[in-house]
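S.K.: Below are the sequence and a predicted model; questions follow.
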Amino acid sequence: MSSELFNAINYLEKEKGIDKNILLEALEAALISAYKKNFKSANNVSVKFDEEEGTMQIHARKTVVEEVEDEQEEISLDAAREINLSYEVGDIVEIEVTPRNFGRIAAQAAKQVVTQRVREAERGVIFSEYADREEDVMTGIIQRTDPNFVYVDLGKIEAKLAKSEQISSEEYHVHDRIKVFVTKVENTNKGPQIYISRSHPGLLKRLFEMEVPEIYDGIVEIKSISREAGDRSKISVYASNPDVDPVGSCVGPKGQRVQAVVDELNGEKIDIVEWSEDPVVYVSNALSPSKVIDVLVDEENKATTVIVPDFQLSLAIGKRGQNARLAAKLTGWKIDIKSESVARNEGLLSEEIQEIDEDDFLFD
């Protein structure tokens, strides 16, 4: 074992962040295996390194016994005491058995181990670095695309954006910069694997955290998100401080904050509503931009019947039922929407609730 190898190991520890002890442990295992294979030995052996001298020695480990039955594993008490008078039966004696021509074999084993361990350690370093980014947003550069994946360079690793995690209305071009949500980081036999998404609700949440200081600081809390990626999303927010307007904080001056998120998501519409523990208020807010006359609550079945003005029915339901569907997912309540006229015919409208005229909404 030359001093150059120890220098190389120290270099790898300093420059690659690979623990020297891990390399030495792997090297020891490889040298023991090489020794047993090349010299037909079944001895219980160990390796001793001397970094200062730049040398290594193979030592056979033998148990001290009164009468030797297996010369490969045992040594007599008399023979042991010729080495050191303090040995007793049951002690382990280490005897140097380094072959003279072991240097070439050791060098080859060392090269293989170092190469393998460097690869594994680099993977470990990369995994540790990216594991901390799970459920976070990262910016990458698109390297290439195929019918199933968009390949995104995230720095030290390439991630695959699966078809199911893409936004169908988006086009992905090579060399474009793109923000992605890291859903999972795994350390596999092939190295670290990062799973990313553009359609995950977590992307919307993180983008708002980046744009809205009140959310980042915990002054405003995102309570729930429902999303149909690329088309429309709803987000409910809450502030415990009554002096803070959670919706206004997310919208920002002249709508700048929410517009930044919309731009990042290529025009995805975003409704920001205020969360409330009162289901009547919360469901009403969630159906924005539709106006609501009344909400009938069935606590047992966690269901609501929402009454809206006749001229607002289509707006409340939304195109292909999208507005109602997103509101139900956002609140966790089933939502059945009825027009005012139908509700009156069914006797669902309270007497004290006055008929609402369309003119009431013209300047709202």
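M.R.: Right, received. Where do you want to start?

S.K.: drop to CA atoms for contacts and neighbour counts, all remaining ones
M.R.: OK.

S.K.: what does stretch 323-335 rub up against?
M.R.: 224-228, 233-236, 282-283, 286-287, 302-306, 315-318, 337 (C-alpha atoms under 8 Å, 6 or more residues apart in numbering).

S.K.: second one coming, line it up with the first:
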Amino acid sequence: MNSELLDALTILEKDKGISKEVIIEAIEAALISAYKRNFNQAQNVRVDLNREVGTMRVFARKDVVDEVYDPRLEVSIEEARSINPNYSVGDVLEIEVTPKDFGRIAAQTAKQVVTQRVREAERGVIYSEFIDREEDIMTGIVQRIDSKFIYVSLGKIEALLPVAEQMPNERYQPHDRIKVFITKVEKTTKGPQIFVSRTHPGLLKRLFEIEVPEIYDGTVEIKSVAREAGDRSKISVHSENPEVDPVGSCVGPKGQRVQAIVNELKGEKIDIVRWSNDPVEFVANALSPSKVVSVNVNETDKATTVVVPDYQLSLAIGKRGQNARLAAKLTGWKIDIKSESDAAESKAASESADAAEQE
């Protein structure tokens, strides 16, 4: 080893941000192991790497004792004082034991340590970059597909798209460009591991932020999202500015903005509704496209009973109850839907019962 190593470490420190002192300490520790392994030595040793010229020396460390039991680890007080009369029992004597052919092993060991530290530093940089992008959206390229994951290249690293996070109406092929939502970034022994999703409600929210400038600048706020990926979603929006139509802003001129998102999600239907802090108005809006006659609110149970025209009942409930289910998720209220005729019958029956009790 020579000054070229120190020059290389200085360059690494500037380019990769890896402390030169940290690498030198790691090299010294690795050289101790290499010395013991290659020269069958069990004694305590210290490796000294000269920071100025890059020279390396190995020192055996032995405890100074009255009586020697293990000559590999101990030296008698008499022998120690023959080297230096100032030694006392309990001191540590260091003797240089640098092998003649240790330079080749040292160079190889140093290369391995530097390579490992560079790899760790690069992993650290990638982790730091992506941990800040959790719950964000990125465009990736499909690399390969197996039974558990789709591997999506995000540039510096491959992300994992699990089967459960893949949209059921999509078929992926290598080299496809797709937008994904980063759900989790983990630090592992093999480097950072990134998990992404195509089904997460956050993907829909981020897509609206990209397509709708009023959401990006804060003029329009997304209040809640309910999503059954690949089929239908509902999103509630609000603006404090009375001159801004939050729903119209999201739909865009001739529906261009929302259509761009529908295209990205391969035809997933999206209902955009106006948010309100009045549960009567909010629940009625959330059941769009169905018309609502009335909404009765039970604050205690956070439940609502919604009356709709008879011909709108199936529309309000939706296919397999989907519209009602998404509206409940969007509003956070339980929703019981009745047709006008059923509500009238229930009311008549209730009035009859009350009249009977009074008699």
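M.R.: In hand now; what should we look at? These numbers come from a predicted model, not from an experiment.

S.K.: Give me the TM-score for these two chains.
M.R.: Superposed pair, TM-score by TM-score structural alignment, normalised by the length of structure 2: 0.85. Supporting alignment: 350 aligned residues with a C-alpha RMSD of 3.0 Å.

S.K.: Show only the entries of the contacts of stretch 323-335 of structure 1 found in strands.
M.R.: 224-228, 233-236, 303-306, 337 (DSSP state E).

S.K.: Could you dump those residues into TSV and include neighbour count?
M.R.: Converted to TSV, those look like this (neighbours: other C-alpha atoms under 10 Å):
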residue	neighbour count
Ser224	18
Ile225	20
Ser226	22
Arg227	23
Glu228	17
Ser233	22
Lys234	24
Ile235	27
Ser236	24
Ala303	17
Thr304	20
Thr305	19
Val306	24
Ile337	20
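
S.K.: so what's the residue nearest to the spatial centre of structure 2 closest to, chain neighbours aside?
M.R.: Residue closest to the average C-alpha location in structure 2 (C-alpha atoms, centre = their mean): Lys184, at 2.4 Å. Nearest non-adjacent residue to Lys184 of structure 2, counting by C-alpha to C-alpha, 6 or more residues apart in numbering: Phe195, 5.2 Å away.

S.K.: after the helix or strand that contains that neighbour comes which helix or strand?
M.R.: Using DSSP states H and E, Phe195 of structure 2 sits within strand 191-197. Note on strand 191-197 of structure 2: by DSSP H and E, the next helix or strand toward the C-terminus is helix 201-211.

S.K.: Any idea how many residues pack against Lys302 of structure 1?
M.R.: Lys302 of structure 1 is flanked by 12 other residues according to other C-alpha atoms under 10 Å.

S.K.: how close does it get to Thr331 of structure 1?
M.R.: Per C-alpha to C-alpha, to the nearest Å, Lys302 of structure 1 is found 10 Å from Thr331 of structure 1.

S.K.: Give me the mean deviation of stretch 6-16 of structure 2 from structure 1.
M.R.: On superposition with structure 1, the average gap between stretch 6-16 of structure 2 and its aligned counterparts reaches 3.4 Å (mean C-alpha distance after the TM-score superposition for structure 1).

S.K.: thinking again about what came up before, tell me which strands and helices the strand holding Phe195 of structure 2 is in contact with?
M.R.: For strand 191-197 of structure 2, the elements it packs on are helix 102-131, strand 158-162, strand 177-188, judged by 3 or more C-alpha pairs under 8 Å, 6 or more residues apart in numbering; DSSP states H and E.

S.K.: Same list, the ones you listed, but as TSV with distance to Ala349 of structure 2 please.
M.R.: TSV is the format used below for these (distance: least, C-alpha to C-alpha, whole Å):
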stretch	distance to Ala349 of structure 2
helix 102-131	60
strand 158-162	53
strand 177-188	52
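
S.K.: out of those, deepest packed?
M.R.: Neighbour counts (mean count of other C-alpha atoms under 10 Å) averaged over each of these peak at strand 158-162, with a mean of 21.

S.K.: coming back round to it: residues in contact with the strand holding Phe195 of structure 2?
M.R.: Contacts of strand 191-197 of structure 2 (C-alpha under 8 Å, 6+ apart): 120, 123-124, 126-127, 130, 158-162, 165-166, 180-187, 203.
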